[in-house]
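J.: next input, structure requested:
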Amino acid sequence: MNLTRRELTARLGAIGLLWLTAFAAQAISTDAEAINKAGRQRMLSQRIALSYFMIGVNANAAEAAQRIDAAVAEFHGNLMELRDYAKDPAVQAALDKEAQVWGAYSTLAVAKPNPAQGAQVLAQSEQLLAACEDVVQKLGVKAGTGAARLVGISGRQRMLSQKLGKYYLAMAWKLNAPDLESGFQKTLQDFDGNLQQLLAAPQNTPAITTGLNRVKADWALSKSVFTQYKQGRFAPLIVSSTSESILKQMDAITGLYVALAAGKK
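T.: So this is what the prediction gives:
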């Protein structure tokens, strides 16, 4: 995807329009909503890298470019909303750090993908994830435990679905970066552990339990595909599809936890 200056200008203009749409969303009014929004930032940081690598391995490249544009726009909007909501100095400082890392990362994200730059995207996606995680943790301390905490865990599953795809596609692209396989394996373990923790949560409603059981079934199928990389077999199209499916399901479940934290049934 070699962008001319005119194409890049048009693309940045489209991102601007998407950003205005994202920013027009309903303002944050509760801690649970803030944790959910901050958790989406974690997911978006990984979604951008996953989509970048989709272009690199030529797996639905046009769709991947659209995902990057939408994710960049949403991240901008979420950051502004979180800054408007957060009054705690520690949270504000964490958001400032997130914004600083985001500036460099977003510039890389909309450029033409290449393996050398891909290593930078991978590294900066980790840096941005850490900054976003810090915001979630500080909001979590402010919110306490219970259902609001489950919002954070469930939201983290959204991120892990994208992080797994990121590592997998980076390996498929044969990206020259350290610790790809170990990072992939750790992320697999993290998703497994979090899913078990959510399934065992006493606060779960029947709708949440049903949703989690669906994710559990899809996750079993995903793992069978993931493990084939050890035999040198990669299926980028399948992984990009299953990552998207799990993301959508976990997003819906996170919304149910947000409603639960707000006292809604």
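J.: from here on, contacts and neighbour counts on C-alpha atoms
T.: OK.
J.: just to check, residue 249 is in contact with residue 211?
T.: Yes. Counting by CA atoms under 8 Å, residue 211 is a contact partner of residue 249 at 7.1 Å.
J.: for the longest helix belonging to the chain, packing partners?
T.: For the chain, the longest helix by residue count, based on DSSP state H, is helix 115-143. Contacts defined by 3 or more CA pairs under 8 Å, 6 or more residues apart in numbering; DSSP states H and E place helix 115-143 against helix 31-56, helix 89-109, helix 147-172.
J.: where does the nearest residue to residue 11 once chain neighbours are set aside fall, secondary structure wise?
T.: Closest residue to residue 11 in three dimensions, ignoring its sequence neighbours and counting by CA to CA, 6 or more residues apart in numbering: residue 69, at 7.8 Å. Using DSSP states H and E, residue 69 falls within helix 61-85.
J.: second input sequence below; structure requested for side-by-side comparison:
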Amino acid sequence: MTSVLLLATPDPGAPALASDFSAAGFEVRGQGDCAHLVREALRAQADVLVCWAPRPDAALLQSVATLQAQQPMPVLFFTQDAGVECMESALAAGVHAWVVQGYAPQRLRALVHMAQLREKHERALRTQVAELGEKLEERKWVDQAKGVLMRAQQVSEEDAFRMLRRASMQANRKVGQLSKDVIAAARIAEATNRAGQQRMLSQRLVKLHALACSRTDGAAAAVLMKESIQRVEDNLAFLEAGLSVASYGDLVAAARAGWKVLRALLEAPAQPSELPRLDAAAEAVLAQADALVRAFEASGIAPQVHVVNVAGRQRMLSQRMAKLALLGNAAGQAATAQEFEQGLATLQQAPLSTAQIRAMLDQGAAAWKTLRAAMPEAAQAGGRMKVAAASEELLEVFDRLTEAYQGSMEVLVGG
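T.: Here you go, the predicted model:
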């Protein structure tokens, strides 16, 4: 039996709604005043809401809209208002049957069924629209994910889609959902790489400043310093534009503030006496970048980016090693060398490995040996140039290696 809730505005000429609807075979769940429409409808949980409102006002129709937003249901109105404007407002609010001066006990079943059928039809349309929206959204995610894989794997659009489809089958997930995760993983992997670059650049800039102070290949150091400063600015712009302000805004703002301090010191003439201040500011930039990387790894969006972090950290350690050699910090060199060799071992033992990655790891190990061999000569001009050259070679190898990890299928799809 269909249940109805009967609500009315004060009207001495209102018919005996409860008696008429009961006689028509409906279960009357309750009666009340239209002034409490939302509360009464939510409480009664009837199949159909029936309102007797000879002159419905805007507040009443707004109550209908509020109800439909919270708990959609068929709504039947009996009214004397034949105005098109009021009828239009009623339909927009969610009224399914608007009966003008047409109340009759023998018509009640047909009118209630009309309201129910129209509500059912509208619900089906909403479902279709939602499904269409989901399909369009899924297509958008798939297209973006294909672009990510095409760039990372250097494959055609067709091959990229095959990769997505194969990965979705292996994971027993829809291609659209997997595509969304690929995009999120790519974004976090690149952010991890960029923040990792900030760590490296903080150390590289001190190294280059130390070379300038010692008058060792000053022209080349100046070019690399200009390039490094621009790289820091580009990374910060990427992080500011691409990351959630709510999740990471405070960390990015701290990184920007720390860089402002370091950049001001870098723009002053190179003086050996300023190196300690410069190094302290660089360590602050490194710590702020480290905080960002830790936040990315803890986000849960792409836990597989850890290997990107480890490879990126090797770049920083290569520059720190050269910086410490130029500053004559032997104790720091020993600790940094141990960190670098632990990181190298971690990457060599990591399950994520391809022929390209293995070849770059071998190159990195060889370049590391070259840097270590040059360290004892760092107090002399020729030795400083060897340290600088070896550290740049090591940086270039681990830059490429980090990008290889960043674009790997294992990082992008978690496979």
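J.: what TM-score do we get after superposing?
T.: Overlay of the two chains. TM-score (TM-score structural alignment, normalised by the length of the first structure): 0.80; 229 aligned residues with a CA RMSD of 2.3 Å.
J.: quick one: residues contacting residue 175 of the second structure.
T.: Contacts were defined as CA atoms under 8 Å, 6 or more residues apart in numbering; by that measure residue 175 of the second structure touches 142, 164, 165, 168.
J.: export those residues to TSV and tack on neighbour count?
T.: Shown next, in TSV, are these (neighbours: other CA atoms under 10 Å):
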residue	neighbour count
142	23
164	23
165	18
168	18
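J.: between those, which is nearest residue 191 of the second structure?
T.: residue 142 (21.1 Å; CA to CA).
J.: shouldn't the closest one be in contact with residue 179?
T.: Yes. Judged on CA under 8 Å, residue 142 of the second structure makes contact with residue 179 at a distance of 5.2 Å.
J.: separation between the residue nearest the centre of the first structure and residue 227 of the first structure?
T.: Nearest residue to the geometric centre of the first structure (CA atoms, centre = their mean): residue 43, 1.2 Å. The gap separating residue 43 of the first structure from residue 227 of the first structure is 23 Å, by CA to CA, to the nearest Å.
J.: kindly report the same for residue 153 of the first structure.
T.: Distance from residue 153 of the first structure to residue 227 of the first structure, by CA to CA: 25 Å.
J.: equivalent analysis for residue 12 of the first structure, please.
T.: Per CA to CA, residue 12 of the first structure is found 38 Å from residue 227 of the first structure.
J.: that older thread, nearest to residue 17 of the first structure among the helices and strands packed on helix 115-143 of the first structure would be which one?
T.: Judged by CA to CA, the one of those that comes nearest to residue 17 of the first structure is helix 89-109, at 16.0 Å.
J.: in the closest one, what counts as buried?
T.: 91-92, 94-99, 101-102, 105-106, 108-109 (16 or more other CA atoms under 10 Å).
J.: stretch 370-381 of the second structure now?
T.: Neighbour count says stretch 370-381 of the second structure has 370, 371, 372, 374, 375, 377, 378 buried, by 16+ other CA under 10 Å.
J.: tell me the one of the residues you listed nearest residue 337 of the second structure?
T.: Of all these, residue 337 of the second structure sits closest to residue 372, with 8.6 Å by CA to CA.
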